[in-house]
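Undergrad: output the structure for:
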Amino acid sequence: MRAILVIREFDNFSRILSESGLKVINCQTIAVAPLEDLSEFEAKLDAIKNYDGVFLTSANATEIFRTKLSARNVNFQGKIYVLGKRSFDLLKSENLNLVFAETANTAREMLENIALDELKNKRFLFVRGEKSLRVVPEFLGKIASVDEAIVYRSSRVTIADDKIKEIQAKSANGEIACACFFSPSGARSFLQQFGAEVLHQIKITVIGNTTAEFFERRDLKVDFVARRATAEDFAVELIEYLKI
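TA: Got it, this is the predicted structure:
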């Protein structure tokens, strides 16, 4: 049985694949951590009642937002616009006015699900990562005021030489069916350390169009894009795809 190369640490995605009988090789290429100094973000939270709403487009930002807001015991009446089921699940038990479009897989799709009159002339806080796409402020820029708060950053995880050689050998020998990518940052770190040659020998599978576009801009063919932007859906859809 050929293995699945998962470009992240072992988590629920890998667990679902493993429980379906697939062999998984994990290779984490990036690590995410909160900024050491969150004072700027905390100052914005202290004045959160000045905002009409908050936009959260990643689970990492959502986790930090939840932790810091809970510590303040603030009863925020504005709307919290969340992208992704994982972010929604993190906040659903909180006393917050959540706006969640289950069918939205990208920030643009989330924004397009919101009536423009709900956004015009309002003031919003966009909580994001250091390298997050700026779809939210670019979309809202002409109709609303948007403050941004960077709360986490992604850093490269250096892969051991023997691990790189092992994966390259397995790929060359046809022992790996596909590689699974979850973000442009993770894909970029992989290419920097492995090179593109290894991906010429296996299928490239991704979650989300943003990661797919990253590969396409580098003339690397993406074989499978998950229809739903959650790791769990990606795993289930990938299992079905590999049966074809």
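Undergrad: rest of the way, CA atoms for contacts and neighbours
TA: Fine.
Undergrad: mind checking which helix or strand Leu238 is in?
TA: helix 231-243 (DSSP states H and E).
Undergrad: quick one: contacts of that helix?
TA: Residues outside helix 231-243 that contact it (Cα atoms under 8 Å, 6 or more residues apart in numbering) are Asn12, Phe13, Ser14, Ile16, Leu17, Ser20, Ile207, Phe224, Ala226, Arg227, Arg228.
Undergrad: count residues in the vicinity of Leu191, would you?
TA: 14 (other Cα atoms under 10 Å).
Undergrad: helix/strand/coil for it?
TA: Put simply, Leu191 is helix when judged by DSSP: H, G, I helix; E, B strand; the rest coil.
Undergrad: and the gap between it and Glu213?
TA: Distance, Leu191 to Glu213, using Cα to Cα, to the nearest Å: 15 Å.
Undergrad: same question for Leu35.
TA: Taken as Cα to Cα, the span from Leu35 to Glu213 is 28 Å.
Undergrad: go on, Ser185?
TA: On the measure of Cα to Cα, Ser185 and Glu213 end up 12 Å apart.
Undergrad: neighbour count for those two, which is higher?
TA: Ser185 (19 against 15).
Undergrad: for the protein, which strand is longest?
TA: Once the chain is assigned using DSSP state E, the strand that runs over the most residues is strand 145-156.
Undergrad: packing partners for that one?
TA: Strand 145-156 is packed against strand 30-34, helix 39-46, helix 59-72, strand 123-129, with contacts defined by 3 or more Cα pairs under 8 Å, 6 or more residues apart in numbering; DSSP states H and E.
Undergrad: for that strand, what is the distance to the chain centroid?
TA: Mean-position distance between strand 145-156 and its chain equals 13 Å (Cα atoms, centre = their mean, to the nearest Å).
Undergrad: run this one through as well so I can compare:
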Amino acid sequence: MKKIAVTRPKVFLPATIEYLRSKGLEPVPVPMMEMVPRKDGGVEAFISRLNSGDVDTVILTSQNGVRFIMEQAGDANEFIDKLNSVDVLAIGPKTNKVLAEFGIKADRMPSTFSSEGIVKEFCFHLAGKKVEVLRSNQGNPILITGLTEKGAIVKETIIYDIVPLSGREQEGFVREAISGDIDAFTFTSTMTAKSLLMMGESMGMLNELKAAINSKKVAVIGNPTADFLIKNGIRVDVVPEKFTFEDMIEELEKVL
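TA: Modelled structure (predicted):
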């Protein structure tokens, strides 16, 4: 049974472990980052603009962003009604699913589940529109610059911060990786990759860690994650066309 390293946040690990085992794979889970809701008044300012009718389109880039903003929405029913009165874009099916669970209808979703996909497919439709982007502090800058360059009036609200994790669990994972006992490494974001390399560097084992990863298979979600790893001397074997964990694993199985 192939061992697959999973570096996702802890909230996703139970479902991820179950999914990998259903595929006949053995998960090696370690959270390399966590998501912390930001409470700096940004959400309140967005809701005020929404309530005043100063919003044409809302872009939600992750299921986490949806959940965090609902936690801060106050009168949830009123907020949902207001969102449903404007144009809502979801970046992928999982974000769309969580929106639907709250009774929010996404009007559009790019065929490529990424910031690049939104810019490529909807930039001309959004020209001249007041667009609100709700996402993490690690969002791809191309979403803001791409829409702005095409004439959209964009405001970005950071809903939550992505922060690296370091501790005994992460140290133990680095040592296991270096031992060569893992068959493939998966990274669902740039921060999961960056956090792992930071952990290796802090332990004085960065070169050994990179060599261990390069001796196995590497699968990532998103071109920014792939670019980061390549720039840091790590080969990338799989970048799925659709940016979901399931698609990444299906592509990874083909090269294992």
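Undergrad: so which of the contacts of helix 231-243 of the first structure belong to helices?
TA: Asn12, Phe13, Ser14, Ile16, Leu17 (DSSP state H).
Undergrad: which of the residues you listed are buried, as a PyMOL select command?
TA: The PyMOL selection below is limited to those of these classed as buried (16 or more other Cα atoms under 10 Å):
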select buried, resi 13+14+16+17
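Undergrad: would you point out the most distant pair within the ones in helices among the contacts of helix 231-243 of the first structure?
TA: Largest separation among these by Cα to Cα: Asn12 and Leu17, giving 8.7 Å.
Undergrad: list residues touching both of the two?
TA: Common neighbours of Asn12 of the first structure and Leu17 (Cα under 8 Å, 6+ apart) do not exist.
Undergrad: out of the helices and strands packed on strand 145-156 of the first structure, which is the most enclosed?
TA: Mean neighbour counts were compared across those using mean count of other Cα atoms under 10 Å; the top stretch is strand 123-129, at a mean of 22.
Undergrad: can you tell me what part of the second structure that one aligns to?
TA: Under TM-score structural alignment, the counterpart of strand 123-129 of the first structure in the second structure spans residues 130-136.
Undergrad: how big is the offset of that stretch relative to the first structure?
TA: After superposition onto the first structure, stretch 130-136 of the second structure lies on average 1.0 Å away from the residues it aligns with, using mean Cα distance after the TM-score superposition for the first structure.
Undergrad: which residues touch that stretch?
TA: 46, 54-62, 65, 152-162.
Undergrad: centre of the chain to it, how far?
TA: That offset, for stretch 130-136 of the second structure, works out to 15 Å (Cα atoms, centre = their mean).
Undergrad: and stretch 127-138 of the first structure, by the same measure?
TA: Counting by Cα atoms, centre = their mean, stretch 127-138 of the first structure comes out at 12 Å from the chain centroid.
Undergrad: how about stretch 228-246 of the second structure?
TA: With Cα atoms, centre = their mean, you get 13 Å for stretch 228-246 of the second structure.
Undergrad: what's that stretch aligned against in the first structure?
TA: Taking TM-score structural alignment, stretch 228-246 of the second structure hits residues 214-232 over in the first structure.
Undergrad: got the end-to-end distance for that stretch?
TA: Start-to-end, stretch 214-232 of the first structure (Cα to Cα) is 22 Å.
Undergrad: what do you get for stretch 27-38 of the second structure?
TA: 31 Å.
Undergrad: whereabouts in the second structure does the longest strand of the first structure align?
TA: Under TM-score structural alignment, the match for strand 145-156 of the first structure in the second structure covers residues 153-164.
Undergrad: in the second structure, what residue corresponds to Gln28 of the first structure?
TA: Match for Gln28 of the first structure (TM-score structural alignment): Pro31.
Undergrad: using the three-state scheme, assign that match.
TA: Going by three-state DSSP: Pro31 of the second structure is coil.
Undergrad: residues contacting it?
TA: Pro31 of the second structure sits in contact with Val6, Thr7, Arg8, Pro9, Lys10, Leu13, Leu165, Gln170, where contact means Cα under 8 Å, 6+ apart.
Undergrad: for burial, what's the neighbour tally of the alignment partner in the first structure of Arg108 of the second structure?
TA: Correspondence of Arg108 of the second structure to the first structure, assessed by TM-score structural alignment: Phe100. Neighbour count for Phe100 of the first structure, taken as other Cα under 10 Å: 18.
Undergrad: work out the gap between stretch 151-166 of the first structure and the centre of the chain.
TA: 18 Å.
Undergrad: actually stretch 42-54 of the first structure, not the one I typed
TA: 24 Å.
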